[in-house]
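# sequence-free structure coming up:
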């Protein structure tokens, strides 16, 4: 394996959220068409990890090893929470603990996909018929996390798409709110090597959306809705001017969202590169017992896990 690292090989591998009851959460995400790809158990530390993603023949990275994918969801379950009546997840959208906003699934037929969720008894934060924006919906997972539903333009424009096929769904993006758009854009582009794919400016509502990703081949068709594994940064105008303003990173109490994860071609070389760029570290490779993962901090203090893409080593991470 080469001793250098190239950001063109990096992937936005997964987004981690904590869950109260893994059985209910796994059931929900499997209903959305995801497959359980791996379960890691840490009984001595009293937590388990569940990795889910799209794995059908129609999936963008179907069949790849766990760390050679984009658009996965990692569910973290701390043992006993499912039996704790007082345990509640912070979904990231309630003051004063806002930060993480949502994950997003893009689908072939948004009306049919939303109806299927409603028929199964799942709740919505926003149905298609609510409000002015009739082209997006927000479903609620069992813990109250928001899951945006959008249509894939390349499929919705296709003739004959009248029902919904979960094998065509994609884990499109993860949204986090950022205090200073320019600082965050610089970090995700210059440090993590992402490309700014689309900017949506809404001056009337005083916010901008920035969509970033790693590759021009993360999905078929035109536009960001046809891709997987994107990061959406939401910037509300003026927050950068308030020194006292900060977003909740999800890891201080009350907890919820934990981190995003980028897989790299050479873990040691990537971390050495980050060191040379003077990143803020949550955990270096040499810290603690787990020597195969590191965590850097973005400008808002969100955790970004760095792991090895096994395709470049031929060895299992765990």
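Structure received. In this text, all values refer to a predicted model and were calculated from it rather than measured experimentally.

# okay, CA-based contacts and neighbour counts for the rest of this
OK.

# tell me where the stretch 1-150 of the chain has helices.
22-31, 110-119 (DSSP state H, counting those that start in this stretch).

# reformat these as a markdown table; add distance to residue 84.
A markdown table is the format used below for the helices of the stretch 1-150 of the chain (distance: least, Cα to Cα, whole Å):
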| stretch | distance to residue 84 |
| --- | --- |
| helix 22-31 | 13 |
| helix 110-119 | 27 |
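
# now those helices in a markdown table, with distance to residue 167 and mean neighbour count?
Shown next, in a markdown table, are those (distance: least, Cα to Cα, whole Å; neighbours: other Cα atoms under 10 Å):
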| stretch | distance to residue 167 | mean neighbour count |
| --- | --- | --- |
| helix 22-31 | 11 | 17 |
| helix 110-119 | 12 | 18 |
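
# put this next to the previous one:
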């Protein structure tokens, strides 16, 4: 048996050109902690898993598969010295799809000032545009990192990185009805919040594995301070536009974003359940050399990795 209410939105994977530069950015600039490195020299790639950890972190001290809000950086050997290599950040036509990751912080003004003074480039500063409460920093590969206030009390001139959250990951979807059905009925997520932007003609849907019986959808309470949130962005009309060819999944060329990952209570049972639900598979457990991971495809052909939550049941020697 498998219980979707125990599932966790574990991590988001991004390909990076130079792991040294990316690790310096996410650790030294954004305060994340490297908790796991997996090297695959035979396949010529390495994986780096980063989290927010420490006194005020949501998942302090937990095993990496038992967390939400994990960032996986994938480095394919040699890209750092290849002058032609460049990632697709998902925000430029005709390769739009993945949009951004988002970090919620305790003091957004101070955090943005520190990033600017340290030389970090911004897609949007707090003072730009109409929305003065969000900013978008750029990581070394040009991925957008949204910065929002966690709605926790601010202390002037003080910020605590252990209180930051890797809050959400945004992907664009063609048909929200189909996507919501997949993420709710198949993956067991819950709708946490909906935000319509009529003037700009788009709607945002925030989903996650929230099991608080007192949580009220669209109340706005607590969502900024969560980890493991998935943001689906729907630009109105794409679902019925015959000229719209769909979004780029990050794994077709040119590559960038790779996948999101859900950790489950029982990997075999969860995959059996997905099979019965008729999911589209990218990789079943029995395919290929790695027998401890599977990949299903969502309605827009984004990859969703499925792994075992090792704190619940031991399955792999990660």
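Arrived safely. This is a predicted model, so every value here is computed, not measured.

# got a TM-score for the two of them?
Superposed pair, TM-score by TM-score structural alignment, normalised by the length of structure 1: 0.95. Supporting alignment: 310 aligned residues with a Cα RMSD of 1.3 Å.

# looking at the helices of the stretch 1-150 of structure 1, which is nearest to residue 90 of structure 1?
For these, proximity to residue 90 of structure 1 was assessed by Cα to Cα; helix 22-31 is nearest, at 15.0 Å.

# which residues touch stretch 7-24 of structure 2?
If you take Cα atoms under 8 Å, 6 or more residues apart in numbering as the criterion, stretch 7-24 of structure 2 is touched by 65-76, 79-80, 85-87, 139-141, 169, 188, 208-209, 228-229, 255-265.

# wait, stretch 80-92 of structure 1
With Cα under 8 Å, 6+ apart as the test, stretch 80-92 of structure 1 has contacts from 18-22, 97-101, 143-146, 248, 250, 254-257.

# and of the helices of the stretch 1-150 of structure 1, who's closest to residue 276 of structure 1?
Residue 276 of structure 1 lies closest, by Cα to Cα, to one member of the helices of the stretch 1-150 of structure 1: helix 22-31, at 38.8 Å.

# list buried residues within the contacts of stretch 7-24 of structure 2.
Among the contacts of stretch 7-24 of structure 2, those buried by neighbour count (16 or more other Cα atoms under 10 Å) are 65-76, 80, 86-87, 139-141, 169, 188, 208-209, 228-229, 255-265.

# next step: the residues you listed restricted to strands.
With strands taken from DSSP state E, the overlap with these comprises 70-76, 169, 208, 229, 257-264.

# burial of residue 299 of structure 2, as a residue count?
Residues lying near residue 299 of structure 2 (other Cα atoms under 10 Å) number 18.

# so how far is residue 260 of structure 1 from residue 231 of structure 1?
Distance, residue 231 of structure 1 to residue 260 of structure 1, using Cα to Cα, to the nearest Å: 9 Å.

# cool, and residue 175 of structure 1?
10 Å.

# OK, contacts around the equivalent of residue 118 of structure 1 over in structure 2?
The equivalent of residue 118 of structure 1 in structure 2 is residue 116 (alignment by TM-score structural alignment). Residues counted as contacts of residue 116 of structure 2 (Cα under 8 Å, 6+ apart) are residue 122.

# ok, the one 5 residues further on next?
Contact analysis of residue 121 of structure 2 by Cα under 8 Å, 6+ apart lists 137, 138, 139.

# between those, which is closest to residue 2 of structure 2?
The closest of the contacts of residue 121 of structure 2 to residue 2 of structure 2 turns out to be residue 139 (Cα to Cα; 37.4 Å).

# show me the contacts for the corresponding residue of structure 1 for the closest one.
Aligned by TM-score structural alignment, residue 139 of structure 2 pairs with residue 141 of structure 1. Contacts for residue 141 of structure 1 were tallied using Cα under 8 Å, 6+ apart; they are 25, 28, 122, 123, 147.

# quick check: the corresponding residue of structure 2 for residue 55 of structure 1 vs residue 147 of structure 2, distance?
With TM-score structural alignment as the criterion, residue 55 of structure 1 lines up with residue 53 in structure 2. Distance, residue 53 of structure 2 to residue 147 of structure 2, by Cα to Cα: 18 Å.

# equivalent analysis for residue 202 of structure 2, please.
Going from residue 202 of structure 2 to residue 147 of structure 2 by Cα to Cα gives 20 Å.

# higher neighbour count, those two?
Higher neighbour count among residue 202 of structure 2 and residue 147: residue 147, with 25 against 14, using other Cα under 10 Å.

# so the more buried one touches residue 135, yeah?
Yes. Residue 147 of structure 2 lies in contact with residue 135 (Cα atoms under 8 Å); the separation is 5.1 Å.

# so what's the closest residue to residue 251 of structure 2 other than its chain neighbours up against?
Spatially, and ignoring its direct neighbours in sequence, residue 251 of structure 2 is nearest to residue 258 (5.8 Å; Cα to Cα, 6 or more residues apart in numbering). Residue 258 of structure 2 is in contact with 12, 13, 14, 15, 249, 250, 251, 303, counting by Cα under 8 Å, 6+ apart.

# where along the stretch 101-250 of structure 1 do the strands fall?
Along the stretch 101-250 of structure 1, counting by DSSP state E, counting those that start in this stretch, strands occupy 124-126, 137-140, 146-151, 170-178, 195-202, 207-213, 230-236.

# corresponding residues in structure 1 for stretch 247-254 of structure 2?
Alignment of stretch 247-254 of structure 2 against structure 1: residues 247-254, by TM-score structural alignment.

# can you tell me how far the alignment partner in structure 2 of residue 64 of structure 1 sits from residue 309 of structure 2?
For residue 64 of structure 1, the aligned residue in structure 2 is residue 62 (criterion: TM-score structural alignment). As judged by Cα to Cα, residue 62 of structure 2 and residue 309 of structure 2 stand 11 Å apart.

# same drill for these two, tell me which one is more crowded.
Set residue 62 of structure 2 next to residue 309 and count neighbours by other Cα under 10 Å: residue 309 wins out with 25 against 13.

# quick one, what contacts that one?
With contact taken as Cα under 8 Å, 6+ apart, residue 309 of structure 2 is in contact with 65, 66, 263, 264, 265, 266.

# try it again with 6 Å
For residue 309 of structure 2, the contact set (Cα atoms under 6 Å, 6 or more residues apart in numbering) comprises 65, 66, 263, 264, 265.

# residues near the residue mapped onto residue 179 of structure 1 from structure 2, how many?
In structure 2, the residue paired with residue 179 of structure 1 according to TM-score structural alignment is residue 174. Using other Cα under 10 Å, residue 174 of structure 2 has 24 neighbouring residues.

# and residue 174 of structure 2, what does it touch?
Residues in contact with residue 174 of structure 2 (Cα under 6 Å, 6+ apart) are 238, 239.

# now do 10 Å
Residues near residue 174 of structure 2 by Cα atoms under 10 Å, 6 or more residues apart in numbering: 97, 232-241, 244-247, 299-300.
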